[in-house]
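**Q** prediction below, plus the sequence it came from.
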Amino acid sequence: MEIVKKKIRMSRQRSQAMNQITLEEDLNVPDSKADVTGIIQHRAKVRVEESKIMENQILVSGNLEVWMLCLAEGEQHPVYRLQAKLPFSEKLNLEGAKPGDNVSLKWKTEDIRISLINSRKISIQALVTFEASVEELYDTQAAVEVKEMPDVSVRTKKIEPLSMAVQKKDIFRIKEEISLSSNKPNIGEILWDSVQLRSWDVRPGDGVLDIRGELFVFVLYAADDENGSRQWIESALPFQGQIDCTGCRPEMVPDIEVTLAERTLEVRPDYDGEERILQLDAVLELDIRIYEEDTVQILEDVYAPSKELTPVFGEESYESLLIRNYAKSRISDRIRISENSPRLLQICHCRGEVKVDEIAKTEQGIKMEGAIEISVLYITADDEHPFALVTGMIPFSHLMEAEGITSECRFHLHPQIEQLSASMSGEEVEIKGTLSLNLFAVRIMHQNCILDIEEKELDLKKLQERPGIVCYVVQPEDTLWDIAKKYYTTSEHIRNMNHLTEEIRAGQKLLIVKSAVLHTAS
């Protein structure tokens, strides 16, 4: 007798850890730069240079890079950009971790505060969160077939497991150029820039992943003219391409996260040698998990008229797809400019970042609450303070339908800003946008599976004591399978003996002949 088993490849989180670190730095303004009278805008990025896995620990080191758009004293050069690097080296206690493990490491800047100590020194304080987890692949299995035993009878049960087909990290490089329109002066110096990833989508194909999306670029620059005028441009750069992905097929189920990992903007000369081209180089990081949805008939019970078969059961866990859902949520609000802020003359650029406060499971599905952190850079009516920033938080709440979700379900919810715009409305800025939400949710199923079958010879004495022919009255809870197993025969033999063409019903009389007795006598 040979037992055929089905293996289901799964991924699980063996351990996880979270740590927050506070970074502080006092930045001295370079001698070549004018005195600073204020900080208009800032942005920060965590750059991990090394992550080293040790026994029960992971060492993370790198820099928090901070860029600041500074308001300078004097009218000749009213704004300029400064950059600072805050180094860090942190150990995270990660129980069970060891060299060679597959560790997922994520980070984010929770809070950053920048203030002037004086006109030549800037205080930078930041709170950075690191999350690490050890992930491992493992196989769960269940018996699906019995071979080399011709008279075996099996009862099966259908399950729909989700098996891990591909798990890896990859990158996608983007190289684009932005040419200045004819009414814009040449670029002298880039003062500020912003690159946002929007509307990304990744779908599996035959051995590839098809990726598309948009990079929204803003650049504020000092023109190469007599007055060094301040100019800006905005451009939406669509992209699409393919990434090799062995083992991937179109019908598979993706759970992929895309982030903008690196990007650089450089000024390049055009064919006439004038500084009128911006070259963008960007790197997208993809955290790829692709699953294969399957339908499997596993063995629920077995017996044979000629042998005593005893199934050995064990509980196995597997995942089953609950839902993949994609939804959009519109946002709209107004942000009032404070009385102490310079008067708004013209909007330059609007930027938004999704901040998730809470994700909760409800009876109807998964509810996400949070806010869009908005920053709007604008031109003022004050020549000594030509640029200013207005910020605000636009709250949102959205329910993703996921019928049947329970506390044991596992899910990933990927929110992203798809569209965002800002317009003037008196002393307010009107914000409109679209938030897209991508939900992937699975059920954790527990199943009593046959792992082995013990086989031994029948007790002939016990069999001979039982009647060879029985007239059986079907009980309400009976199935043909249970009756056949009880009397050491087969469902097919009972059907043929009683000329059955329909399912049995309570009270029906069946004539049963033990196949085991016939087999032994022969």
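**A** Yep, it's here.
**Q** every contact and neighbour count from this point should use C-alpha atoms.
**A** Noted.
**Q** can you give me the buried ones in whichever helix or strand residue 442 is part of?
**A** Per DSSP states H and E: residue 442 is located in strand 428-457. For strand 428-457, a neighbour-count test (16 or more other C-alpha atoms under 10 Å) marks 428-431, 433-444, 449-453 as buried.
**Q** and for stretch 280-296?
**A** 280, 282-293.
**Q** check the offset of that stretch from the chain's centre.
**A** 9 Å (C-alpha atoms, centre = their mean, to the nearest Å).
**Q** next, residue 272: secondary structure please.
**A** Counting by DSSP: H, G, I helix; E, B strand; the rest coil, the backbone at residue 272 sits in coil.
**Q** next, count neighbours for it.
**A** Residue 272: 7 surrounding residues under other C-alpha atoms under 10 Å.
**Q** from residue 513, how far off is residue 480?
**A** Remark: distance between residue 480 and residue 513 (C-alpha to C-alpha, to the nearest Å) = 14 Å.
**Q** circling back to that earlier point, mind checking which of the buried residues of stretch 280-296 are in helices?
**A** Using DSSP state H, no member of the buried residues of stretch 280-296 falls within helices.
**Q** can I take it that residue 520 is in a helix?
**A** Yes: under three-state DSSP, residue 520 sits within a helix.
**Q** could you tell me the end-to-end distance of stretch 466-485?
**A** End-to-end for stretch 466-485, by C-alpha to C-alpha: 14 Å.
**Q** can you list contacts of that stretch?
**A** Residues outside stretch 466-485 that contact it (C-alpha atoms under 8 Å, 6 or more residues apart in numbering) are 155, 303-305, 490-491, 494, 504-514, 517.
**Q** apply 6 Å and report the result again.
**A** 490-491, 506-514 (C-alpha atoms under 6 Å, 6 or more residues apart in numbering).
**Q** only whichever of those are buried, select them in PyMOL.
**A** Buried residues within the contacts of stretch 466-485, by 16+ other C-alpha under 10 Å, are selected in PyMOL with:
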select buried, resi 490+491+510+512+513+514
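**Q** check contacts around residue 281.
**A** 174-175, 263-264.
**Q** A further structure is provided below for comparison with the first:
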Amino acid sequence: MLQGALTNPISYDRFVGGEDSQALIESDVIVPEDMPDAINVIAVLGESVINDVVESDGKIQVDGQLKLNIIYVADKDKKLAKINKSVDFTHFLEIDGVDSKCKSIVNCRVEHVDFSLINSRKMNVKAIVSVYGRAFAKEKKEAIVGIQGDEGVEYLKKTIKLANIVGQNSAETFLKEQIKISDGEPNVSKVLKVDMVIKPDEPKITDNRVIIQGSVHVYIVYEGDSKDEYGYEECDLNYANFIDVPGALSYMNANTYERIIEKNIEILPDESGDNRMIDIELVLKTDTIVTEKDETEIPVDIYGINRNVEPVIEKIEAISQQGRFKSQAIFKENVEFKNNIRRIIDVVAYPVLSDYALKDGKAILEGVIDYNIIYIGDNGNPMSYKDEAQFKTFLDVPMDDGDLFVDLKVTHITYDIMAMKEAELKFVVDATVDAFKISKYDVLIDAKEAEDVRSEENRHSITIYMVQKDDELWDIAKRYRTSKEEIIKVNELKDERILAGSKLIIPNKI
């Protein structure tokens, strides 16, 4: 390194890579001894939960759990019955360059569920779980910021933008609520289905902490005491907690990733002894990543006027911008059944993201909504209808390029029977996109000085130079070993702007 060089470390986050992949999880399910035989499986609700993430050489190991709620028709009274089962899974995201020092964000969602009845006591379930993750590495580079006794040395300085990860952590929040069945709704025989939508508020940061709050909307579908009798209840569970993140300060930015990792739903009697109370207990896990936006000016080139100082430049790739963008869209689908329907009990839906791209300042998302309608047919028995609906939506993302981390949720479904064999569905789809812009920067990491023999073109006291297209004043001054200020002064320029085709007087020192 050049004697007298002054250096300063530049810390930045490098985007290592990412992968969007799918895990196929298959399991046979045995009907418990105390439950009736099955004559038909009509719906399977699948939820995926990540329990642990481990970064190692070239891969990210994701350990998770698929939670299944299987709804079937019992053979005796043709009423609905349900079985809950959990299936552990391990999936690997193959990402070159990942090691144990990397940090990552990982998420998963169920995209499709197939089911079949093998016999009256056994059924098979296959689920496709989308697992997607992004990996980042913390890097440090020593950059030259000056030279002692730097008379006759010129620097080109540029401002670079960095989005550094300050820290990440997680916390669990326990939520509990007891709701009373509304007047006019039937007593509860069994809970068939529970939908939960997490609605987080914007996190706030204080010194070394991220404050989280929001609500979980719970929608319950249950079976009443009589056949063909179903009830619905919904409520909101508010939550507030904090996550310790050392180094976090109020001006920084925090992104959170929420999921329900445990839930317990219990039917309770009211004061009259009727089953008209539902006790809800949830465990919400929230992961957070705190980032800091930084703009810093560093020398990216150097040369000497009286000394032969040559730069040693290295290119780095750094995350220069990070942002979270959200949208909500409604998609309609008209359904025509093969037979008459008396009523719709509920709809199970999974969003399937087939393609996404960043174009013209927008993130374009395309895919299908895989749905299953649970309904009562004209014979009075529970039935199901499966199909998919196309969707395409977009979000405003003010970046010209970058990597996208996309999360989709069907947060609300409404349905109306239009005719005996026709219904209209409306799906509300929430999209969250974390966008990472990756920029390449020149960093001056060293400078060398050698004995200098000035070229003939630089031995003249004055040179006339014709400005070429894309010329910068810095490049011209460096080529002729003079300073930008001297060129501006001699040519009486107002600033550094120069036009192609114009002539410049270049003052050279002999």
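**A** Perfect, I can see it now. Since the model is a prediction, treat every value here as computed from it, not as a measurement.
**Q** now the TM-score, please.
**A** Scored against TM-score structural alignment, normalised by the length of the second structure, the superposed chains reach a TM-score of 0.78; 497 aligned residues with a C-alpha RMSD of 4.4 Å.
**Q** from residue 260 of the first structure, how far out is residue 166 of the first structure?
**A** To residue 260 of the first structure, residue 166 of the first structure is 22 Å away according to C-alpha to C-alpha.
**Q** before we move on, what about residue 18 of the first structure?
**A** 22 Å.
**Q** nearest to residue 202 of the first structure among the contacts of residue 281 of the first structure?
**A** Lowest distance from residue 202 of the first structure to these (C-alpha to C-alpha) belongs to residue 174, with 15.1 Å.
**Q** count of neighbours near that closest one?
**A** Using other C-alpha under 10 Å, the number of residues around residue 174 of the first structure comes to 15.
**Q** pretty sure it is touching residue 282, no?
**A** Yes: under the criterion of C-alpha atoms under 6 Å, residue 174 of the first structure makes contact with residue 282 at 5.0 Å.
**Q** ok, residues contacting stretch 156-163 of the second structure?
**A** Counting by C-alpha under 6 Å, 6+ apart, 292-301, 319-321 sit against stretch 156-163 of the second structure.
**Q** please read the previous query as pertaining to stretch 40-54 of the second structure.
**A** Residues contacting stretch 40-54 of the second structure (C-alpha under 6 Å, 6+ apart): 60-73, 109, 384.
**Q** can you name the next helix or strand after the helix or strand hosting residue 172 of the first structure?
**A** Here residue 172 of the first structure is covered by strand 162-179, with elements defined by DSSP H and E. Per DSSP H and E, the first helix or strand lying C-terminal to strand 162-179 of the first structure is strand 187-204.
**Q** and the angle from that following strand to strand 428-457?
**A** 30 degrees (axes from the mean of the first three to the mean of the last three C-alpha atoms, to 10 degrees).
**Q** which other helices and strands contact the helix or strand following strand 187-204 of the first structure?
**A** Using DSSP H and E, the helix or strand that follows strand 187-204 of the first structure in sequence is strand 208-223. Helices and strands touching strand 208-223 of the first structure, by 3 or more C-alpha pairs under 6 Å, 6 or more residues apart in numbering; DSSP states H and E, are strand 187-204, strand 230-244.
**Q** list of residues touching strand 208-223 of the first structure?
**A** Strand 208-223 of the first structure is contacted from outside by 185-203, 228-245, using C-alpha under 6 Å, 6+ apart.
**Q** quick one: the aligned residue in the first structure for residue 261 of the second structure and residue 276 of the first structure, what's the gap?
**A** Aligning on TM-score structural alignment places residue 261 of the second structure opposite residue 261 in the first structure. Using C-alpha to C-alpha, one gets 26 Å for the distance from residue 261 of the first structure to residue 276 of the first structure.
**Q** and for residue 322 of the first structure?
**A** 52 Å.
**Q** the two - which one has more neighbours?
**A** More crowded of residue 322 of the first structure and residue 276, by other C-alpha under 10 Å: residue 276, with 22 against 19.
**Q** and the helix or strand hosting that one with strand 230-244, angle?
**A** Per DSSP H and E: residue 276 of the first structure is located in strand 275-293. Strand 275-293 of the first structure runs at 30 degrees relative to strand 230-244, counting by the same axes, to 10 degrees.
**Q** what is the burial count for the closest residue to residue 55 of the first structure other than its chain neighbours?
**A** Computed as C-alpha to C-alpha, 6 or more residues apart in numbering, the closest residue to residue 55 of the first structure that is not its neighbour in sequence is residue 98, at 4.6 Å. Residue 98 of the first structure has 16 neighbouring residues, counting by other C-alpha under 10 Å.
**Q** residue 98 of the first structure in helix, strand or coil?
**A** What three-state DSSP gives for residue 98 of the first structure is coil.
**Q** so it touches residue 58, yeah?
**A** No: the pair residue 98 of the first structure and residue 58 fails to qualify as a contact (C-alpha under 6 Å) at a distance of 8.8 Å.
**Q** chain neighbours aside, what residue packs nearest to the residue most central in space within the second structure?
**A** When C-alpha atoms, centre = their mean is applied to the second structure, the residue found nearest the centroid is residue 405 (3.7 Å). Sequence neighbours aside, residue 434 is the residue nearest to residue 405 of the second structure in space, at 5.0 Å (criterion: C-alpha to C-alpha, 6+ apart).
**Q** mind listing what the residue mapped onto the one you found from the first structure touches?
**A** Under the alignment by TM-score structural alignment, residue 434 of the second structure pairs with residue 440 in the first structure. By C-alpha under 6 Å, 6+ apart, the contact set of residue 440 of the first structure is 324, 411-412.
**Q** would you mind measuring from residue 440 of the first structure to residue 329 of the first structure?
**A** For residue 440 of the first structure relative to residue 329 of the first structure (C-alpha to C-alpha), the value is 17 Å.
**Q** do residue 131 of the first structure as well
**A** 28 Å.
**Q** repeat that for residue 10 of the first structure.
**A** 33 Å.
**Q** where do the helices sit along the stretch 401-510 of the second structure?
**A** 473-479, 484-491 (DSSP state H, counting those that start in this stretch).
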